[in-house]
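**Student:** let me see the structure of the following:
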Amino acid sequence: MGVNLKDVAELAGVSIKTVSNVVNNYQHVTPAMRARVRAAIDELGYVPNLTARHLRKGRTGILALAVPELGNPYFAELAGAVVDAAAEHDYTVLLDHTRGEREQEILVSQGFRSRVIDGLILSPIELEADDLRGRSHDAPLVLLGEREYDLPYDHIAIDNVAAARAAVRHLVGLGRTRIAYLGARTDRVNRPAQLRLRGWREELTASGLPAPDTLVAPTSGWDRGDGAQAMAWLLESGRRPDAVFAYNDLVAVGAMRVLSERGLRVPWDVAVVGFDDIAEGRFGAVTLTTVSPDKPSIARLAVESVISGLQGPGQRPDAHVGRELAAEFRLVERESTLGRR
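**Tutor:** Model prediction:
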């Protein structure tokens, strides 16, 4: 037979309720009592039955995280942060891969896993506001990313315009004057690519530098190959920049590969800044300067928002209003703009 609360209570010489309070980390337990119970738990090897605990509350103990690209290191790292944040609240995370397809995002958001999850964290690409207005599933939903929705769901994002401006300001401060943007998309103005393009333009204009369309390289995607193709297109068109701000780190890595193949040195001939701060950028032959979103903060805000939505309508007076929750970012300066020191 497994060890239960009663066994722990008997060994510690306390009530079952006290053991429960310690296991659930309630504050109103004296340090001495908490230490006694913890010692008994360790001695007996007691493991709380989290499934039973959630079921008593009418929950499954599972949150879903739906992202567009599990193969993208940014989303993989974010998923790990969400798993860690959820574990602090005794929740397990179920991962869904939408491939950024609208049909899949609708399917996920409408609750096709409604019987197995308590709440959903969704990073949409193609999902429209109208797709969510008729949502019948009542599990809490939190939206990640830069798509703008006027809906009663919490939305967590960093300020992409400000982040892009910080990246370009860094390059301008190094004396770069022909700064290209790699990764433009023209299909929707409220997507991250357009917000980052806007920040690129605003900062160049504020610095008194030109922001010509000839230094904007569009891409069909945002992987290494897309960055390589965009960089090659710029060089072959005769519009060689002296710096590059890339949509993300993968695009930047592809761009740096082409620069190396063409005999151009990073950062002396062309400085490069990425976005996302993935591990790959920290271990290349030239380490990558990048905008680093606070992924643990994004994950923590998302998990806490979902869980607060499970507490009932009386717990948050503004539960019917979607909140805009801002996560922080910072510019991490490395060899691709500063050189080796």
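**Student:** for the rest of this, base every contact and every neighbour count on C-alpha atoms.
**Tutor:** Fine.
**Student:** who's in contact with the residue nearest to residue 73 when sequence neighbours are not counted?
**Tutor:** Closest residue to residue 73 apart from its sequence neighbours, by CA to CA, 6 or more residues apart in numbering: residue 278 at 6.2 Å. Listed by CA atoms under 8 Å, 6 or more residues apart in numbering, the contact partners of residue 278 are 73, 74, 77, 249.
**Student:** ok, which pair from those residues is furthest apart?
**Tutor:** Largest separation among these by CA to CA: 77 and 249, giving 13.3 Å.
**Student:** to what extent is the residue lying closest to residue 328 once chain neighbours are set aside buried, counted in neighbours?
**Tutor:** Closest residue in space to residue 328, ignoring its immediate chain neighbours: residue 294 at 5.5 Å, by CA to CA, 6+ apart. By the criterion of other CA atoms under 10 Å, residue 294 has 16 neighbours.
**Student:** ok so, going back, just the ones of the contacts of residue 278 in helices?
**Tutor:** Using DSSP state H, the members of the contacts of residue 278 that fall in helices are 73, 74, 77, 249.
**Student:** what is the burial count for residue 262?
**Tutor:** Based on other CA under 10 Å, the number of other residues close to residue 262 is 11.
**Student:** re the thing from before, could you dump the ones in helices among the contacts of residue 278 into CSV and include neighbour count?
**Tutor:** Formatted as CSV, the ones in helices among the contacts of residue 278 follow (neighbours: other CA atoms under 10 Å):
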residue, neighbour count
73, 17
74, 21
77, 18
249, 30
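**Student:** another one to check against the first:
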Amino acid sequence: MGARAERVRLRDVAARAGVSVKTVSNVVNGYQHVSPATRAKVQAVLDETGYRPNLSARNLRVGRTGLIALALPELDNPYFAELAGFVVQAAAERGWTVLVDQTEGEREREQAVASGFPHHLIDGLILSPLALDARDLDERGPAAIPLVLLGERLTTGSADHVAIDNVAAARAATEHLIAQGRTRIAALGHQPQDGARSGVAHLRRRGWAEALRHAGLPVDDRYLGEVSSFGREQGASAMAALLDRGARPDGVLCFNDTLALGALRVLADRGIRVPHDVAVVGIDDVAEGRWSVPRLTSVAPDKEGIARSAVRMLAERLEPGGSELPPRDVRAGFELRVRESSHASPTVP
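**Tutor:** Coordinates of the predicted model:
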């Protein structure tokens, strides 16, 4: 039996491992300049003794709270809910607690989050904005808390940023439909208004159009389904509107999975078979799509990678000299997961 966790100190671990207290501290804090053999030896003692760092004392020493904030547009959106879970997990591994807020994509609320959190309350902020512009972020000033943006990049270089390549993601989804022999491919999720709110829609529409042109297929605006937001009801309404005006697609790219779920409902209600009559693909790969009938083919962003990159960049900003780092732009990966909604012989569950 190891010593009781609350009584184990750094020097106890150091004595057992035969290393210095500084070396144990470096392992606990994840510093890289420790040899693999030494790290493994120290980690074995840490595991054996059940050592846990005194996070409150550590935060007091470095002037931190151990709290970060995560602000998302919609907490009931499955994509954001899953992403939040990964952020909480990645933060917990660093001993951080995450305060979660919902902005509903409103500019005033996003401004309040970006600049209104008292500096003594949180150490950093991860924000997925829909309505802010570059000026809003630039006005935060050089003394603002560390900030990482998720989603589409605003026209600013003042903050770190993590996102997938939305053009490439939509292009891959459309190419998959073309490979299934589909030639009349609709796109649900078009938002013609300007601004950050429609940034994802514009980029995913571009990917759809690029794939069609590359295959020698027409880019026909009659097959664009316009929406005001990316929800199930909007997906259902857009699908119904396409069918009602005589458009008869044999493939549908939905700009996210919740739009696709709404579209699937309308197609089923009207007796249109998926994928036999119409193949459907979404983007986001939320868990709900794996339980729909048929199961939804989707482009899966690396949600865990996005979360870990955002938390890592906050941590690097908090290190000595971190505020001097230039703004960084990380592109997370994605993969197409083929299921029943687009292929009779799906490749993944």
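**Student:** now, which of the ones in helices among the contacts of residue 278 of the first structure sits nearest residue 207 of the first structure?
**Tutor:** residue 249 (24.5 Å).
**Student:** that closest one against residue 282, yeah?
**Tutor:** No: Residue 249 of the first structure is not in contact with residue 282 according to CA atoms under 8 Å; the separation is 10.2 Å.
**Student:** tell me, what's touching those two both at once?
**Tutor:** Common neighbours of residue 249 of the first structure and residue 282 (CA under 8 Å, 6+ apart) are residue 288.
**Student:** what does residue 198 of the first structure align to in the second structure?
**Tutor:** In the second structure, residue 198 of the first structure lines up with residue 206, judged by TM-score structural alignment.
**Student:** tell me which element its match is part of?
**Tutor:** Using DSSP states H and E, residue 206 of the second structure sits within helix 199-214.
**Student:** contact partners for the counterpart of residue 326 of the first structure in the second structure?
**Tutor:** Here residue 326 of the first structure is matched to residue 331 in the second structure, going by TM-score structural alignment. Taking CA under 8 Å, 6+ apart, we find residue 331 of the second structure in contact with 162, 163, 164, 165.
**Student:** do you know how far residue 331 of the second structure is from residue 254 of the second structure?
**Tutor:** 22 Å (CA to CA, to the nearest Å).
**Student:** mind listing the helices for the stretch 51-200 of the second structure?
**Tutor:** 55-62, 78-92, 107-116, 134-138, 166-179, 199-214 (DSSP state H, counting those that start in this stretch).
**Student:** of those helices, which approaches residue 308 of the second structure most closely?
**Tutor:** Between the helices of the stretch 51-200 of the second structure, helix 78-92 lies closest to residue 308 of the second structure; by CA to CA that is 5.7 Å.
**Student:** what range does the closest one cover in the first structure?
**Tutor:** By TM-score structural alignment, helix 78-92 of the second structure lines up with residues 73-87 in the first structure.
**Student:** that stretch vs the second structure, average offset?
**Tutor:** Comparing stretch 73-87 of the first structure with its match in the second structure after superposition yields a mean distance of 1.1 Å (mean CA distance after the TM-score superposition for the first structure).
**Student:** now do the buried residues in that stretch.
**Tutor:** 73-75, 77-86 (16 or more other CA atoms under 10 Å).
**Student:** can you list the neighbours in contact with that stretch?
**Tutor:** Contacts of stretch 73-87 of the first structure (CA under 8 Å, 6+ apart): 63, 65, 67, 69-70, 92-93, 95, 276-279, 295-296, 299-300, 302-303.
**Student:** do stretch 23-34 of the second structure as well
**Tutor:** So stretch 23-34 of the second structure is contacted by 10, 13, 14, 39, 42, 43, 53 (CA under 8 Å, 6+ apart).
**Student:** any chance of those residues in a markdown table, with secondary structure and neighbour count too?
**Tutor:** Formatted as a markdown table, the contacts of stretch 23-34 of the second structure follow (DSSP: H, G, I helix; E, B strand; the rest coil; neighbours: other CA atoms under 10 Å):
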| residue | secondary structure | neighbour count |
| --- | --- | --- |
| 10 | helix | 18 |
| 13 | helix | 24 |
| 14 | helix | 19 |
| 39 | helix | 18 |
| 42 | helix | 23 |
| 43 | helix | 18 |
| 53 | coil | 17 |
